[in-house]
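1. sequence plus predicted model, see below.
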Amino acid sequence: MSRGDLTDEEWVMLEPLLPVSGNRCGRWRSHRQVINGIIHRLSTGAQWRERPQRFGPWQTVHKRHLPWSADGTWDRLVQHVQAVADATGGIDWDINIDSTSVRAHQHAAGAPKHSSLVSSNPSKNGEARGEPGTVASGEPARSVGESGAAGEAHGRSRGGLTTKLHLSGDGKCRPLSLLITSGQRADCTQFESVMDKIRVPRLGQGRPRRTPANVGADKAYSNRQIRFYLRQRGIRHVIPEQKGHKAAWLPRGGRGGRPPGFDRDRYKYRHTVERAIGKLKQFRAVATRYDKRGYVYLGTATAGTLFIWLRS
């Protein structure tokens, strides 16, 4: 799935949404050829310099990927493909949320500790709540005043640097939204950010769809704040309760409140987000982080999401 070049049908869908090819110095290299080079790098995890000659100069492919990761081009492409799928009823809105840890290669270390790139829209993400190391799609990492590791979504572990990828997946095992944090970040702290990033536009008139039919998650997301957030938005959810939480309210009897409901049959479908993670990690450049900058790695993961949607 991941190693093939763009087909004619896929190119027809993406071409109108890409930046205009041309500048004062002459025409750009074909977007289609560049995207095929990015697909090759995604699937093999090879260095940019090691790409085959048929994709053109490696500097061109690399320098086209950087601004598209920073300005949200990859996100706009994903949202358009999702909108086309939603218009034909191709999205299963019984979604699930989970995260996965990604080992950072030694080449991913060494990003500048101070940078002029600051998120232009930090609302409703981890940084807005004072959580360094959170990078949302289309937003360069904020590293001013932070350590290089925290500012680029690098987390420390015994094995080295790690990054955590948080995502939601639809019922057909495709990522709906994603963001990255440092590897030690708890899953539950990013639940609202992942939910707020679900945005599927309408092809015609109407507001983008942001509310799923129901949500499933594991015990890592079992807390009052998340359940209150879902009840406020009128979203049904299936999240098993932790044993410690049960031990807290059981002795209180009626004063402890009514325990949350749990649909075992619905919870069995939580495997769809695990399969979405598996599809995303089929791209070697996503399964292992080689990008120094956090926003570039998020762009890499978003590009992988785009090709999953195109070819699903």
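-> Cool, the structure landed. Keep in mind it's a predicted model, so treat the numbers as computed, not measured.
2. C-alpha only now, for contacts and for neighbours.
-> OK.
3. and the longest helix along the chain, how far out from the chain's middle?
-> Of all the segments of type helix in the chain, defined by DSSP state H, the longest one is helix 294-310. In terms of Cα atoms, centre = their mean, to the nearest Å, the centre of helix 294-310 is found 7 Å from the chain centre.
4. report all helices and strands that that helix contacts.
-> helix 58-70, helix 73-87, strand 135-136, strand 175-182, helix 271-280, helix 284-287 (3 or more Cα pairs under 8 Å, 6 or more residues apart in numbering; DSSP states H and E).
5. another one to put next to it:
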Amino acid sequence: MSEGADGVLSRGALTDDEWSVLEPLLPTSTGRCGRWRDHRQVINGIIHRLGTGCQWRQLPARYGPWQTIHKRHMLWSADGTWQRLLQHVQAVADAGGGIDWNINIDSTSVRAHQHAAGAPAACVGAGRKKGYAQTAMLHEVLGRSRGGFTTKIHLSADGKCRPLSLIITSGQRADCTQFEAVMDKIRVPCLGLGRPRRLPDSVSADRAYSNSLIRAYLRRRGIRHSIPEKSDTKSARLRRGSRGGRPPGFDPTRYRARNTVERAINKIKHFRAVSTRYDKRGAIYLGSVTAAALLIWLRS
């Protein structure tokens, strides 16, 4: 626990060590001859909301005006500040050899609260024409699935159960369609000279990612992988005999370590504002998920 602005101990607030990592990376001026409200106080308010899932206007007064905290979170979600902070923390960990590059990929569905509905359509002049609601839903990554309105988080995690990259889609999107997008989002900068690291040592995923396109993608990049073959694919290959080709390589020992991505998902869903989507805007919800991932890295 850490001390808040009014001397009250706040559960989950930034510690002095965590703040020392983030402080040099945050803007010092608003660009309008003014200064930001205390970043640490505002971030602690965002952390409180992430952990409790409360409405913005219900934030305790010790964090300052709720409007300031809400606007800061929206701004940093839109301009990529949360993503840059996450990449910096990952870069520091990688420089010290603290990242296990045997990664795992999976996804999880998140139920959207009724407050997440109602965002206007993306296209200007849509009015109330046919398809207005569908356009808004697609733009804000809301979709219908068996659980109702849902959003899906696709992510990769390192061997220490920490998210390396993540994207969000509407809830009905198939996992395999987002594999390349998740892989391409991996980008851990180098603190010194050099290019960001984008390729892992190996990748593991479940049968939902077992198809020829994904295996070809990994072969082109020289990435070892452990993805089990689907039963129907195996049956079709065996029916063709010698023309069916060789079975794909599979390492059962490596595959048993795939639980690290499940544990990473569990960590992210400890944040109630992530496990249930309250944000109307898809970009703002992505910022909430990214901020939660940043806290996981800071505290790992």
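-> In hand now; what should we look at? Nothing here was measured: the structure is a model prediction, and the numbers come from that model.
6. where does the TM-score land?
-> Overlay of the two chains. TM-score (TM-score structural alignment, normalised by the length of the second structure): 0.92; 286 aligned residues with a Cα RMSD of 1.8 Å.
7. contacting residues around the longest helix of the first structure?
-> With Cα atoms under 8 Å, 6 or more residues apart in numbering as the contact definition, helix 294-310 of the first structure has outside contacts at 2, 10, 42, 65-66, 68-70, 74-75, 77-78, 81-82, 135-141, 151-153, 174-175, 178-180, 279-280, 283, 285-286, 289-291.
8. what remains of the residues you listed if I keep only buried residues?
-> 2, 42, 65-66, 68-70, 74-75, 77-78, 81-82, 135-141, 151-153, 174-175, 178-180, 279-280, 283, 285-286, 289-291 (16 or more other Cα atoms under 10 Å).
9. before we move on, the earlier item: which stretch of the second structure lines up against the longest helix of the first structure?
-> Per TM-score structural alignment, the counterpart of helix 294-310 of the first structure in the second structure is residues 282-298.
10. average offset of the matching stretch relative to the first structure?
-> Aligned to the first structure and superposed, stretch 282-298 of the second structure gives a mean residue distance of 0.2 Å (mean Cα distance after the TM-score superposition for the first structure).
11. what's the spacing between the residue nearest the centre of the first structure and residue 171 of the first structure?
-> Of all residues in the first structure, the one closest to the mean position by Cα atoms, centre = their mean is residue 178, 2.1 Å from it. Residue 178 of the first structure sits 16 Å away from residue 171 of the first structure, taking Cα to Cα, to the nearest Å as the criterion.
12. now residue 179 of the first structure: closest residue in space that isn't a chain neighbour?
-> Nearest residue to residue 179 of the first structure in three dimensions, chain neighbours excluded: residue 136, at 4.8 Å (Cα to Cα, 6 or more residues apart in numbering).
13. surely the one you found and residue 178 touch.
-> Yes. With contacts counted by Cα atoms under 8 Å, residue 136 of the first structure reaches residue 178, the gap being 7.5 Å.
14. returning to that earlier point: residue contacts, the residue nearest to residue 179 of the first structure?
-> Contacts of residue 136 of the first structure by Cα under 8 Å, 6+ apart are 125, 178, 179, 180, 295, 298.
15. what residue of the second structure matches up with the second one?
-> Here residue 178 of the first structure is matched to residue 166 in the second structure, going by TM-score structural alignment.
16. all strands of the second structure, in order?
-> Ranges of strands within the second structure are 2-3, 9-10, 102-112, 143-145, 148-157, 163-170, 202-204, 224-226, 276-277, based on DSSP state E.
17. tell me which of those lies nearest to residue 25 of the second structure.
-> strand 163-170 (19.5 Å; Cα to Cα).
18. quick one: map residue 7 of the first structure onto the second structure.
-> Per TM-score structural alignment, residue 7 of the first structure is aligned with residue 15.
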